[in-house]
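> no FASTA, just this:
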């Protein structure tokens, strides 16, 4: 599809700070846009439809899936989460750089659908720092932390398929590295 060079997919293990890095990047570079995911979970207090998520019923989500209007999705805690085709293709057609922050499995699906997209993997400085970050969240029990660390090892080992890698030692520096990759790809990338 024309405009694929405008599509950027960011992934990384839980605890690497990928959402924080992308938020920093978007704050400094508002010309780059972030997709709003669709979900079947109910809105939390203060969340707004179309801003935090596109809130849908399970029936609506499944209808969108059947009509091929969702390009990647997952189920978590009994709810669907996914990316609407309209969220990315409209921006690509207009030449607006767009970032998806999604899981590794979803990133592979996006790359198959849009081979001209750029995939970027955010790495922790090392596994000890990743464990420290997960523990400092104070939101998970020991079993969950160990499960996330094990999953991180697998995701890092499989990250060889990503186009680019950045290490999040410091958020601002990592966001600047992300921006440099985006600028390079926009200048030199090829539409498929």
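All right, it came through fine. What you see is a predicted model; the values in this text were computed from it and never measured. Numbering: from 1, shown residues only.

> When you work out contacts or count neighbours from here on, use the C-alpha atoms and nothing else.
Noted.

> C-terminal to the one helix or strand residue 121 maps to, what's the next element?
Residue 121 belongs to strand 118-123 when assigned by DSSP states H and E. Counting by DSSP H and E, the next helix or strand C-terminal to strand 118-123 is helix 127-137.

> what packs against that next one?
On a contact count with 3 or more C-alpha pairs under 8 Å, 6 or more residues apart in numbering; DSSP states H and E, helix 127-137 meets helix 142-157.

> Centre of the chain to the helix it packs on, how far?
Chain-centre distance of helix 142-157: 18 Å, with C-alpha atoms, centre = their mean, to the nearest Å.

> List the buried residues in that helix.
Under the neighbour-count criterion of 16 or more other C-alpha atoms under 10 Å, helix 142-157 has 145, 148-149, 152, 155-156 buried.

> now the farthest one out in this structure, which residue is it?
Residue farthest from the centre of the chain, counting by C-alpha atoms, centre = their mean, is residue 142 at 25.5 Å.

> neighbours around residue 85, how many?
Using other C-alpha atoms under 10 Å, residue 85 has 14 other residues around it.

> wait, what's in contact with it?
69-71 (C-alpha atoms under 8 Å, 6 or more residues apart in numbering).

> which one of the residues you listed has the most neighbours?
Tallying neighbours with other C-alpha under 10 Å puts residue 70 at the head of the contacts of residue 85, with 21 neighbours.

> Leaving out the residues flanking it, which one is nearest to it?
residue 84 (4.4 Å; C-alpha to C-alpha, 6 or more residues apart in numbering).

> Then residue 127?
Among residues not flanking residue 127 along the chain, residue 149 sits closest, at 7.9 Å (C-alpha to C-alpha, 6+ apart).

> which residues touch the one you found?
By C-alpha under 8 Å, 6+ apart, the contact list for residue 149 reads 127, 130-131.

> Put this next to the previous one:
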């Protein structure tokens, strides 16, 4: 669990950070929504995964991913240096433990871009501090169109991604929220609203206890308290 607290500005309530998980089938808009969320919430931390897949044009090591060899990945996993890891599209992806723990210690919310396996592992480890959001396309036909329109994958890869999408959709009930991305801006606003609402949960604000007790004492002093 996140032990250090973020403080709300007006009343200085302690608040535990949110581990905010976004998942979706490839092409459903997860990466774009994650980018927009970080633009809207510049103080939010982001978990940069390690991966064994090759670096793509325009990517930078340590920005999109930490690019490592399969041997190095296995070594890190054996030392339990990942919060979660999984095989995705014949490559390995994992969340380094130490950077996330440092962000939590600083009281930051942390954004995760992981698949259903990673979301499940994070929830098992961190419990109530994890909020899981699954983004789905309006139809599989629309998803296939988006994959073809971005023109980055071969036909074999597109078919593989479509088959994997069907499997990923079967895990929809392992998430706290499911949002349909039929309109990118509207979908993003829903995701942002979920984050803001989760921050306001009573269970995330241990500092509220003292505040409410002070109000109760105030009521007694004013002769308003009832038994």
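Received, thanks. Here the structure is a predicted model, which is why all the values come from computation and not from measurement.

> Are any of the contacts of residue 149 of the first structure buried, and if so which?
Buried residues within these, counting neighbours by 16+ other C-alpha under 10 Å: 130-131.

> of the contacts of residue 149 of the first structure, closest to residue 106 of the first structure?
residue 130 (21.9 Å; C-alpha to C-alpha).

> Correct me if wrong: the closest one contacts residue 15.
Yes: using C-alpha atoms under 8 Å, residue 130 of the first structure is in contact with residue 15, at 6.0 Å.

> and for those two, which residues touch both?
Residues touching both residue 130 of the first structure and residue 15 (C-alpha under 8 Å, 6+ apart): residue 124.

> want to try JSON lines for the contacts of residue 149 of the first structure, with distance to residue 33 of the first structure as columns?
Below are these laid out as JSON lines (distance: C-alpha to C-alpha, whole Å):
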{"residue": "127", "distance to residue 33 of the first structure": "30"}
{"residue": "130", "distance to residue 33 of the first structure": "27"}
{"residue": "131", "distance to residue 33 of the first structure": "30"}
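
> element containing the aligned residue in the first structure for residue 101 of the second structure, please.
Under the alignment (TM-score structural alignment), residue 101 of the second structure maps onto residue 89 of the first structure. Using DSSP H and E, residue 89 of the first structure sits within helix 85-94.

> The counterpart of residue 120 of the second structure in the first structure: what secondary structure?
Using TM-score structural alignment, the equivalent of residue 120 of the second structure in the first structure is residue 108. Under DSSP: H, G, I helix; E, B strand; the rest coil, residue 108 of the first structure falls in the helix class.

> which residues in the second structure form helices?
Assigned by DSSP state H, the second structure shows helices spanning 30-40, 70-78, 97-105, 116-126, 140-149, 155-169, 184-199, 208-221.

> Which residue range of the first structure does the first one align onto?
Same thing as helix 30-40 of the second structure. Taken onto the first structure by TM-score structural alignment, helix 30-40 of the second structure occupies residues 18-28 there.

> now do the fifth one
Helix 140-149 of the second structure corresponds to residues 127-136 of the first structure when matched by TM-score structural alignment.

> just to revisit the earlier point, list the contacts for the residue nearest to residue 70 of the first structure?
So residue 84 of the first structure contacts 37-38, 69-72 (C-alpha under 8 Å, 6+ apart).

> what's the mean distance for the match of helix 140-149 of the second structure versus the second structure?
Comparison of stretch 127-136 of the first structure with the second structure after fitting gives an average deviation of 1.4 Å (mean C-alpha distance after the TM-score superposition for the first structure).

> neighbouring contacts of that stretch?
Applying C-alpha under 8 Å, 6+ apart, the contact partners of stretch 127-136 of the first structure are 14-16, 124, 140, 145, 149.

> Now, of these, which are buried?
In terms of neighbour count (16+ other C-alpha under 10 Å), the buried residues within the contacts of stretch 127-136 of the first structure are 14-16, 124, 145, 149.

> now, the most widely separated pair of those?
In these, the most distant members under the criterion C-alpha to C-alpha are 124 and 145, with 15.1 Å between them.

> tell me the contacts of the alignment partner in the first structure of residue 51 of the second structure?
Matched by TM-score structural alignment, residue 51 of the second structure corresponds to residue 39 in the first structure. Residue 39 of the first structure makes contact with 53-56, 61, 79-82 under the criterion C-alpha under 8 Å, 6+ apart.

> Many thanks, we can stop here.
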